[in-house]
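Peer 1: have a look; sequence and predicted model below, questions after that.
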Amino acid sequence: MGIYDGIILCSDMDGTMTNTRGEISARNAEAIRYFQKNGGLFTVATGRPPYHPEKFSDIFVCNTYIVALNGSMIFDPKSREFIEKHPLDESAKYDIKKIMETFSDVGQVQIHGEEGHFAQQDGEDADSFLGRINERMFDIMFIQNREKTARLKDIVPKEFPGYKFCRGWSEGLEMFSKNGGKGNSVMKTKALTGSRLAVTAGNYDNDIEMLLMADIGVCVRDSSPDVLAAADIVTVSCNNDPIAVIIDELRKEKPFK
């Protein structure tokens, strides 16, 4: 038996696995390989599309299901099949249009669809933009400066309670299915793999749900204030190999004690 048998570690990518230069350190990568070799399941829970981790395939690979688009998809990198998908209903276009036209703080809108990525062009109105989208939608991004994003975060979810909203970064408010969310999908992945312990690592608001729902939720030291409050454990910054630190801690009989 491996020392990490029964443990699944799900990490956010940007600003958690990767440092401020967007790189995965050699120490983090080496620790992931060691963790996997000794029985652990390592994967990512990201706001990005399911194939994004493959950009780092020369450094690390996930050995279990990938949680993508803020939990709107669960993807099996081995079989190349989707285990779960949580698209928005076609009727969501009406609400997206209403948000675009009601709130002057909204800047550009981008949408992750089932296959493609759609970006609103300069001067393009809501009808023209949404009319171009001919596939199921999974993640809607309202992009504007951080002050406007903060205001939208406080107002829009109250007006549209049928969706989940969160900030994926300081200048982006994201909208997706109530059935999605990193927390829901990480816990589904824990169940699918029969893991006894789910550990999550993150740094921003879209990670809060999985930090709260996991058996152990860890955030990096340079996380947003709400994330620092939600995490069970605060570890080193993203520039100081946090994944390696977490994996080393999980070797202990009573980790993080």
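Peer 2: Received, thanks.
Peer 1: CA atoms for contacts and neighbours, from now on please.
Peer 2: Fine.
Peer 1: so what's the closest residue to Thr18 other than its chain neighbours up against?
Peer 2: Leaving aside its sequence neighbours, Thr18 sits nearest to Ile24 (Cα to Cα, 6 or more residues apart in numbering; 4.7 Å). Neighbouring residues of Ile24 by Cα atoms under 8 Å, 6 or more residues apart in numbering: Met17, Thr18, Ile59.
Peer 1: use this one as the comparison:
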Amino acid sequence: MNQLTYPLFVSDIDGTLISSDQLIHDANLKVPDANLKSIEEFRRQGGLFTLATGRSYAEAKRLIEFLDIQLPVILCNGGMLYHPKTDQLTPVATLEQTVVTEIISQLTSIVPSMDLLVYTTDRIYSTGLSPIVQAVLQSDFDTEDLMPLENLASFADLPTVPWIKICVVGENRWMKDLHKWADSTPFSLEVVQSSDNFFEILPVGVSKGAAVVALAESLGLPPRSAAVIGDHMNDLSMTKVAGTSAAMANAHPSLLQAADHITLSNDEAGLSYFINNHLLSTPVNIASER
């Protein structure tokens, strides 16, 4: 491991690790073969690999198992950790019940046409999903990978439990209104747009970047010994703490500007290209799929 400049490698999932093409490698997991081979070679040379995603554990579970990840996995954009060795989920921080209730009240008046999903450690609460949101979820996830969804008559019926995050889902044209709300809210929160259709509200101090720092330190490594890769605005915090970073060619413009390197797109096995050209101590010839 000492031979590697960056012995810890943390990857985003959607738009990064997996392909958009349903036919590549596995109709469900969509991991290009070149990515798998490069991750295997990185590990063979002593590297440590894990994931940092906005997904919940249920949505990431099959990938975690498929990739045989043994390190803690960063979930919910830093709000949760999954520990494969003990099969335990750990909230990093939670939102207070009164804060969740007030945020929901404010958001339903600002963007009434968007859907709100409120996450606990093991399920999601909503008051119903619009056809647009159902289409987004069905295009991004297999039904078996979704967390249990509890449909409430009203958010006033929310149980009193630890809350991990609030996710606002809908058309991209409403995102600017959500960013304006976040800039003016009196609550201490972290907010991040994790895709064109997802806007997430998290406890203050929670981010993928903060989780990468904590993970590296728990392994006895300085955070700057980590390499990270992603495609959207929720990956920006990782670029600020890691020793080196890559943005996919298909990444959001803000990440393309912030990252140290720009690799190929997720449909061209850009993760493999980044590993082969920037992380391996002994480069190997692994052809990237296009």
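Peer 2: Perfect, I can see it now. Computed from a prediction, not measured in an experiment: that's the story for all the values here.
Peer 1: TM-score for the pair, please.
Peer 2: Once superposed, chain against chain, the TM-score is 0.88 (TM-score structural alignment, normalised by the length of structure 1); 252 aligned residues with a Cα RMSD of 2.5 Å.
Peer 1: re the thing from before, what does the residue nearest to Thr18 of structure 1 align to in structure 2?
Peer 2: Counting by TM-score structural alignment, Ile24 of structure 1 corresponds to Val31 in structure 2.
Peer 1: check whether that match sits in a helix, strand or coil.
Peer 2: State at Val31 of structure 2, reduced to three classes by DSSP: H, G, I helix; E, B strand; the rest coil: coil.
Peer 1: what do you get for Phe42 of structure 2?
Peer 2: helix.
Peer 1: what about the nearest residue to Thr149 of structure 1 once chain neighbours are set aside, how many residues nearby?
Peer 2: Nearest non-adjacent residue to Thr149 of structure 1, counting by Cα to Cα, 6+ apart: Glu171, 5.7 Å away. Per other Cα atoms under 10 Å, the neighbour tally for Glu171 of structure 1 reads 17.
Peer 1: now which residue in structure 2 aligns to Glu171 of structure 1?
Peer 2: That one, Glu171 of structure 1, aligns with Asn197 by TM-score structural alignment.
Peer 1: same question for Ala229 of structure 1.
Peer 2: Counting by TM-score structural alignment, Ala229 of structure 1 corresponds to Gln257 in structure 2.
Peer 1: could you pull up the contacting residues of its match?
Peer 2: Contacts of Gln257 of structure 2 (Cα under 8 Å, 6+ apart): none.
Peer 1: now with 10 Å?
Peer 2: For Gln257 of structure 2, the contacting residues are Leu236, Ala247, Ala251, by Cα atoms under 10 Å, 6 or more residues apart in numbering.
Peer 1: repeat for Asn179 of structure 1
Peer 2: Gly71, Ser72, Lys85, His86, Pro87, Leu88, Tyr163, Lys164, Ser185.
Peer 1: and Cys166 of structure 1, by the same measure?
Peer 2: Here Cys166 of structure 1 is in contact with 70, 141, 153, 157, 172-176, 181, 204-209 (Cα under 10 Å, 6+ apart).
Peer 1: show me which of these are buried.
Peer 2: 70, 141, 153, 172-176, 181, 204-209 (16 or more other Cα atoms under 10 Å).
Peer 1: in strands only, show me those.
Peer 2: Under the assignment DSSP state E, those contribute Met141, Gly172, Leu173, Glu174, Met175, Phe176 to strands.
Peer 1: which residue in structure 2 aligns with the first one?
Peer 2: Superposed on structure 2 with TM-score structural alignment, Met141 of structure 1 falls opposite Cys167.
Peer 1: quick check: that match touching Glu200?
Peer 2: Yes. Using Cα atoms under 10 Å, Cys167 of structure 2 is in contact with Glu200, at 4.5 Å.
Peer 1: what is in contact with those two at once?
Peer 2: Cys76, Leu116, Leu117, Val118, Val191, Val192, Gln193, Ser194.
Peer 1: could you report the distance from the last one to Lys85 of structure 2?
Peer 2: The spacing between Ser194 of structure 2 and Lys85 of structure 2, counted by Cα to Cα, to the nearest Å, is 28 Å.
Peer 1: show me where structure 1 has helices.
Peer 2: Secondary structure of structure 1 (DSSP state H): helices at 26-37, 92-102, 126-131, 146-159, 182-193, 208-213, 225-230, 242-249.
Peer 1: quick one: map His52 of structure 1 onto structure 2.
Peer 2: Counting by TM-score structural alignment, His52 of structure 1 lines up with Glu59 in structure 2.
Peer 1: tally of neighbours for that match?
Peer 2: 20.
Peer 1: now swap in Gln121 of structure 1 and tell me
Peer 2: So Gln121 of structure 1, with other Cα under 10 Å, has 12 neighbours.
Peer 1: distance of the most centrally placed residue in structure 2 from Asp235 of structure 2?
Peer 2: Structure 2 has Thr53 as the residue nearest its centroid, 1.8 Å off, counting by Cα atoms, centre = their mean. For Thr53 of structure 2, the distance to Asp235 of structure 2 equals 9 Å [Cα to Cα].
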